[in-house]
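Asks: pasted the sequence and its predicted model underneath.
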Amino acid sequence: MTSQANTGSCCGTSSCASGATVDVQTAGVVTVYKVSGMTCGHCEGAVSREISALDGVTSVKAVAATGEVTVNSATPLDDDAVRAAIDEAGYELVSRV
């Protein structure tokens, strides 16, 4: 897993690169989460990569502008596992939408 310190926006020192969507396959359960701290495509990509590493996740789409992360999974995900993945990326899970 990647690691990023939670020091606000990741855009303070580098340019942003999109990579917001990690799409393996779409199926199963769709859950939308509200995440705080995402400000750019790099942020979206970091959150997407961490969540996509969870067992059962088939696709992830993070949108910094709304703070929403849509996750498709084969079965319902454990909220603590999702929270840990988002924390690992350097952001905060606020709630399910």
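Replies: That came through, no problem.
Asks: switch to C-alpha atoms for all contacts and neighbour counts from now on
Replies: OK.
Asks: on the three-state scheme, Arg83 is what?
Replies: Following DSSP: H, G, I helix; E, B strand; the rest coil, Arg83 is assigned to helix.
Asks: let me see the contact set for it.
Replies: Residues in contact with Arg83 (CA atoms under 8 Å, 6 or more residues apart in numbering) are Glu92, Leu93.
Asks: from Glu50, how far off is it?
Replies: 10 Å (CA to CA, to the nearest Å).
Asks: then Ala51 would be within a strand, right?
Replies: Let me fix one detail, which is that residue 51 is Ile and not Ala. No: looking at Ile51 with three-state DSSP, it is helix, so not inside a strand.
Asks: try this one next to it:
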Amino acid sequence: METAFLVSDMTCNHCVQTITKAVQAVAPDAQVSTDLNARRVVIASTVAADVLRAAIVDEGYDVQAA
């Protein structure tokens, strides 16, 4: 299952790394792809979207469904 989010305050590669680590902490097998210019994160995982979203929010990011 693929889930996409818009993360408006994802502005640099450090943000990308932080978000990727947060997602993989709750979904170790997740495939995370990011588009920094579009501020879009796409996650391929069997973990529920709300769990993935919460992991990113817990890192301090504003997350919206894409």
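Replies: Perfect, thanks for sending it. Model, not experiment: these values are computed from the prediction.
Asks: helices along the first structure, start to end?
Replies: Under the criterion DSSP state H, the first structure carries helices at the ranges 41-52, 79-89.
Asks: out of these, flag the one nearest Thr58 of the first structure.
Replies: helix 41-52 (7.1 Å; CA to CA).
Asks: now that closest one: which residue numbers in the second structure?
Replies: Using TM-score structural alignment, helix 41-52 of the first structure lines up with residues 13-24 of the second structure.
Asks: how big is the offset of the matching stretch relative to the first structure?
Replies: Taken over the aligned residues, the distance from stretch 13-24 of the second structure to the first structure averages 0.8 Å (mean CA distance after the TM-score superposition for the first structure).
Asks: mind listing what's buried in that stretch?
Replies: Cys15, Val16, Ile19, Thr20, Lys21, Ala22, Val23, Gln24 (16 or more other CA atoms under 10 Å).
Asks: same thing with stretch 90-97 of the first structure?
Replies: Applying 16+ other CA under 10 Å to stretch 90-97 of the first structure flags Gly90, Tyr91, Glu92, Leu93 as buried.
Asks: which outside residues touch the match of helix 41-52 of the first structure?
Replies: Met10, Ala30, Val32, Thr34, Leu36, Leu52, Ala55, Ile56, Glu59.
Asks: list the contacts of the third one.
Replies: The one in question is Val32 of the second structure. Counting by CA under 8 Å, 6+ apart, Val32 of the second structure touches Thr20, Val23, Val41, Val42, Ile43, Ala44.
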